[in-house]
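Asks: missing the sequence, but the structure's below:
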């Protein structure tokens, strides 16, 4: 955490444990990357992967995307958020959410080394279903040419979270209005096998479905 990522409001919600930050980033699927593209800022959802070994995030996209052309060498902001519950208070002002949110700021680096690119793309696949990349054919040269990979260091990163219940004014509690928390979580449905394959669901997918189906 640095001055650029240090919390300035509700500082008590900061999570100082580095391991908690990494575990959170390892367990999510979508990041939002913000960058100035030409004369305006853009913030777009991207698939990403945590690289614990390199202490960085990888994001990827089409080389035809304008924002990707602007990102290499530029300062970018990557955010990853999980909404864990809706906090339904007795007033609109005190409505809130339970959440975990990571913010990463740093200079994006275009990954050009072929071995690192291959590893990064495997990590992006494995972020979704651990172990799946090893079961797939290697990407073709055409696919690699069409794909850009960026690395963003985790040197400047923070994790903020809210947990718990409603925080209402005493007079609102006395008024008797209902309040509470509606927990939220990602739950997997039944795996839908593509109709063009007769093979059973592979173990890596079944394991992920079981993990998310709890």
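Replies: Cool, got the structure. As the structure is a computational prediction, the values presented were derived from the model and not from experiment. Residues are numbered from 1 along each chain as shown.
Asks: okay, CA-based contacts and neighbour counts for the rest of this
Replies: Will do.
Asks: list the buried residues in stretch 52-64.
Replies: Buried residues in stretch 52-64, counting neighbours by 16 or more other C-alpha atoms under 10 Å, are found at 56-62.
Asks: between those residues, which sits nearest residue 165?
Replies: residue 57 (32.4 Å; C-alpha to C-alpha).
Asks: one more to weigh against that first structure:
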């Protein structure tokens, strides 16, 4: 457990983000929310479509107090988003926690769950601006190096945004927590750390001979 108090635990932004299970892992502050969101560009969006729950993986980015994601304007998700509250989640696996009993096996992780209503960006100029922010957020200056976007491509792209105000996080770190009597059991316990790794870029074999890789591509890092 951590030294988080019950008073801090109750400071959830809403009843539905109030963590009850393993509540000592809960965080509600915006600093933690933003740090987890910024650690990876991959999220999962959950919503109901035709009475069936769907969870869709998607690339996303954060601008201030909102998250943004894009997809096809013809996609079912973007037709359903504005008519319901949705669940937007991001998670990072940091380690396998090996305990002295199967019951106490665990993992070290960071996760955030956002709840609320998404908004679609419909202005074509604003969509182009947000896409530019997305691309340049991954590789600085890349948008300006690319072939200029066609109006039909902007029209075919849907972009949604959502506030990060209604959020809850869970963060677990550290060694296993076993039952007191199990610490005398002769079984190895500990943590296997897990890290995401960015490898050297692999060029497209159809690159033009005189095209060199921008230095910003080499500088890409998660988070």
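Replies: Yep, it's here. Computed from a predicted model, the values in this text were never measured in an experiment.
Asks: in CSV: the buried residues of stretch 52-64 of the first structure, plus secondary structure and distance to residue 77 of the first structure.
Replies: Listed next are those as CSV, based on DSSP: H, G, I helix; E, B strand; the rest coil; distance: C-alpha to C-alpha, whole Å:
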residue, secondary structure, distance to residue 77 of the first structure
56, strand, 13
57, strand, 11
58, strand, 13
59, strand, 12
60, strand, 15
61, strand, 16
62, strand, 19
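Asks: burial count for residue 46 of the first structure?
Replies: Neighbours of residue 46 of the first structure under the rule other C-alpha atoms under 10 Å: 16.
Asks: same check on residue 86 of the second structure?
Replies: 20.
Asks: that one: which element?
Replies: Taking DSSP states H and E as the criterion, residue 86 of the second structure maps to strand 85-98.
Asks: find me the equivalent region of that strand in the first structure.
Replies: Mapped onto the first structure using TM-score structural alignment, strand 85-98 of the second structure covers residues 75-88.
Asks: same deal with stretch 34-42 of the second structure?
Replies: The aligned range for stretch 34-42 of the second structure is 22-30, by TM-score structural alignment.
Asks: start and end of the matching stretch, how far apart?
Replies: 15 Å (C-alpha to C-alpha, to the nearest Å).
Asks: buried ones in that stretch?
Replies: In stretch 22-30 of the first structure, the ones that count as buried by 16+ other C-alpha under 10 Å are 22, 24-26, 28-30.
Asks: residue 169 of the second structure touches residue 31, doesn't it?
Replies: No: using C-alpha atoms under 8 Å, residue 169 of the second structure is not in contact with residue 31, being 10.6 Å away.
Asks: of these two, who's got more company?
Replies: residue 169 (25 against 9).
Asks: circling back: what about the strand holding residue 86 of the second structure, how far off from the first structure?
Replies: Superposed on the first structure, strand 85-98 of the second structure shows a mean distance of 0.6 Å to its aligned residues (mean C-alpha distance after the TM-score superposition for the first structure).
Asks: what helices or strands is that strand leaning on?
Replies: Packing partners of strand 85-98 of the second structure (3 or more C-alpha pairs under 8 Å, 6 or more residues apart in numbering; DSSP states H and E): helix 30-37, strand 42-49, strand 106-117, strand 190-193.
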